[in-house]
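Engineer: Pasted the sequence and its predicted model underneath.
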Amino acid sequence: MTFDRSIKIAPSILSADFADFGREIRAVEDQGADWVHVDVMDGHFVPNITFGPPAVAAFRKHVTTVMDVHLMIAPVDPYIDAFAKAGADIITAHVEAGPHIHRTLQAIRGAGVKAGVALNPGTPAEAVEHLLDLTDLICVMTVNPGFGGQKFIDMTAKVRRLRTMIGDRPVHIEIDGGVDPTTAPRLAEAGADVLVAGSAVFRGGSVSNSAPYGENIRAIRAAAEAALA
């Protein structure tokens, strides 16, 4: 993965057809997705259960871009190696999920994977201030994690603060939750470069009719890029 700050759209397969993940992943990539976002939930740290390492390994066979694995689980550390072996390019852990996030990020990088750290809406930017040199990505949650399709919570000020803190470090700012063409511009203008979108990408399309996926991806990208022009 070569670092750059261009706008990247990362469809969340939480909004895909669960019975047809392989073709759904190929469809969104064919329609212009830059990354594929995989939301892992444990029913403990968040009130939902999704995928384990075997499912992520199955997804990997179909992902040709970047597989961005977001661990909404606690504890995190015992599962890092399994998700790394499953083929994650990026593993993101929540700063709120355990007492030793510094150690967690060390372990992710030690497994040969890019390391991300996520912040819930109620967690300030300063929570990652001393982690920036161990981090490749900061994920700003703009919903409370657990379910797709939630209403957007405006975290623009937090994104702006993070962008200032990051400076010239090669660290992505990712937004997860409620991203669509109306919310993307303010986030991009504030400094975000990776936009996770679930329902806003998959809405109106299907594996057999994937053109709407492309229209949705292009609409989000165009809205974000226009804010940077």
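Structural biologist: In hand now; what should we look at? Source: prediction; values computed, not measured.
Engineer: Only C-alpha atoms from now on, for both contacts and neighbour counts.
Structural biologist: Noted.
Engineer: doesn't residue 187 fall inside a helix?
Structural biologist: Yes. According to DSSP: H, G, I helix; E, B strand; the rest coil, residue 187 belongs to a helix.
Engineer: ok, it to residue 86 distance?
Structural biologist: Taking CA to CA, to the nearest Å as the measure, residue 187 falls 31 Å from residue 86.
Engineer: Same check on residue 227?
Structural biologist: 36 Å.
Engineer: okay, the two: which has more neighbours?
Structural biologist: Using other CA atoms under 10 Å, the more surrounded residue of residue 227 and residue 86 is residue 86, with 19 against 14.
Engineer: number of nearby residues for the closest residue in space to the more buried one that isn't next to it in sequence?
Structural biologist: Nearest residue to residue 86, sequence neighbours excluded (CA to CA, 6 or more residues apart in numbering): residue 57, at 4.2 Å. When neighbours are defined as other CA under 10 Å, residue 57 has 17 of them.
Engineer: same question, residue 198
Structural biologist: Neighbour tally, residue 198, other CA under 10 Å: 23.
Engineer: putting a second one here so we can go through both:
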Amino acid sequence: MGIQISPSMLSSDFANLEAEAARIAGADWLHMDVMDNHFVPNLTLGAPVIEALAKVAAQPIDAHLMIADPDRWAPQFVEAGAGSVTFHVEAAAAPVRLAREIRAQGARASMALKPGTAIEPYEDLLPELDMILIMTVEPGFGGQKFLDICLPKIERARDLIDKHGGDIWLQVDGGVSADTIERCAAAGADVFVAGSAVFGADDPDAMISTLRGLAEGHTP
């Protein structure tokens, strides 16, 4: 598995998501930020929007659930058409059971960690996961500045993944841009969520190619 770019639709025009997805044909995934105004102080979209977009977009959906009680709600996002579902370990009551349920329904199971959450206590969960998401900003809002203090955690996550083996992707989300993606790739990340960097560019699809090239040039 090579470098993958998953643009955050949070920075796109919500009035026409189908057209916005078409503008980024080179994207590997469409990253959908689901916020409930409980786990994070913002409210965005839910399963019906993902279901509608999944029917018309060429790219698969990467659903990032920044919500309370993901144990209850995450399966609905698989049913809505998401190919990858990420839950926050800080909010999950039974992360192993939840990851297994997501996988059993046919989607990739991913675990997200906020900047202040260490990866080491969750090492035993790795066999249950298809991806780990390291947040490089505090979740809740797009356009935030990248937190360099998260780079060592990306490196530690990569070491744990390599230690256990298996096809586990390592995603970073928050402040990813042409100025920061090389450091993330050098630390071991291989899936990159970029919102404002992509949709704020004059040519969003060209920016995806630029980001991919920068990351590929700094992969360990």
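Structural biologist: Received it, and whenever you're ready, just let me know what you need. These numbers were taken from a predicted model, which means no experiment stands behind them.
Engineer: on that earlier part again, quick one: secondary structure of the residue nearest to residue 86 of structure 1?
Structural biologist: helix.
Engineer: To which residue of structure 2 is it aligned?
Structural biologist: Matched by TM-score structural alignment, residue 57 of structure 1 corresponds to residue 51 in structure 2.
Engineer: OK, contacts around that match?
Structural biologist: 80-82 (CA atoms under 8 Å, 6 or more residues apart in numbering).
Engineer: Of the residues you listed, which is the nearest to residue 1 of structure 2?
Structural biologist: Nearest to residue 1 of structure 2, judged by CA to CA, of those is residue 82 at 19.6 Å.
Engineer: Compute the first-to-last residue distance for stretch 164-174 of structure 1.
Structural biologist: Per CA to CA, the first residue of stretch 164-174 of structure 1 is 15 Å away from its last.
Engineer: residues in contact with it?
Structural biologist: Under CA under 8 Å, 6+ apart, the answer for stretch 164-174 of structure 1 is 3-5, 129, 132-133, 135-140, 159, 162-163, 191-196.
Engineer: Now with 6 Å, please.
Structural biologist: 136-139, 192-195 (CA atoms under 6 Å, 6 or more residues apart in numbering).
Engineer: What distance do you get for the residue nearest to residue 205 of structure 2 when sequence neighbours are not counted to residue 12 of structure 2?
Structural biologist: Excluding the flanking residues, the one nearest residue 205 of structure 2 by CA to CA, 6+ apart is residue 24, at 4.6 Å. According to CA to CA, residue 24 of structure 2 and residue 12 of structure 2 sit 10 Å apart.
Engineer: okay, these two: which has more neighbours?
Structural biologist: residue 24 (24 against 18).
Engineer: Return the residue of structure 1 aligned against the more buried one.
Structural biologist: Match for residue 24 of structure 2 (TM-score structural alignment): residue 28.
Engineer: Report the buried residues of the longest helix belonging to structure 1.
Structural biologist: Longest among the helix segments of structure 1 by residue count, using DSSP state H, is helix 211-226. Using 16 or more other CA atoms under 10 Å as the test for burial, helix 211-226 of structure 1 gives 211-221, 223-225.
Engineer: Closest one of these to residue 102 of structure 1?
Structural biologist: Looking across those and measuring by CA to CA, the closest to residue 102 of structure 1 is residue 224, at 31.7 Å.
Engineer: Let me see the contact set for the closest residue to the closest one other than its chain neighbours.
Structural biologist: Counting by CA to CA, 6+ apart, residue 224 of structure 1 lies nearest to residue 185, which is 4.3 Å off, once chain neighbours are set aside. With contacts defined as CA under 6 Å, 6+ apart, residue 185 of structure 1 is in contact with 223-224, 227.
Engineer: 10 Å - rerun?
Structural biologist: Contact analysis of residue 185 of structure 1 by CA atoms under 10 Å, 6 or more residues apart in numbering lists 179, 192, 220-228.
Engineer: For it, give its distance to residue 7 of structure 1.
Structural biologist: Using CA to CA, residue 185 of structure 1 is found at 11 Å from residue 7 of structure 1.
Engineer: okay, and the common contacts of these two?
Structural biologist: Common neighbours of residue 185 of structure 1 and residue 7 (CA under 10 Å, 6+ apart) are 192, 220-222, 224-225, 228.
Engineer: So the aligned partner of the residue nearest to residue 224 of structure 1 in structure 2 versus residue 158 of structure 2, what's the distance?
Structural biologist: Residue pairing (TM-score structural alignment): residue 185 of structure 1 is matched to residue 182 of structure 2. From residue 182 of structure 2 across to residue 158 of structure 2, the span is 15 Å (CA to CA).
Engineer: Burial check on residue 180 of structure 2, number of neighbours?
Structural biologist: Neighbour tally, residue 180 of structure 2, other CA under 10 Å: 18.
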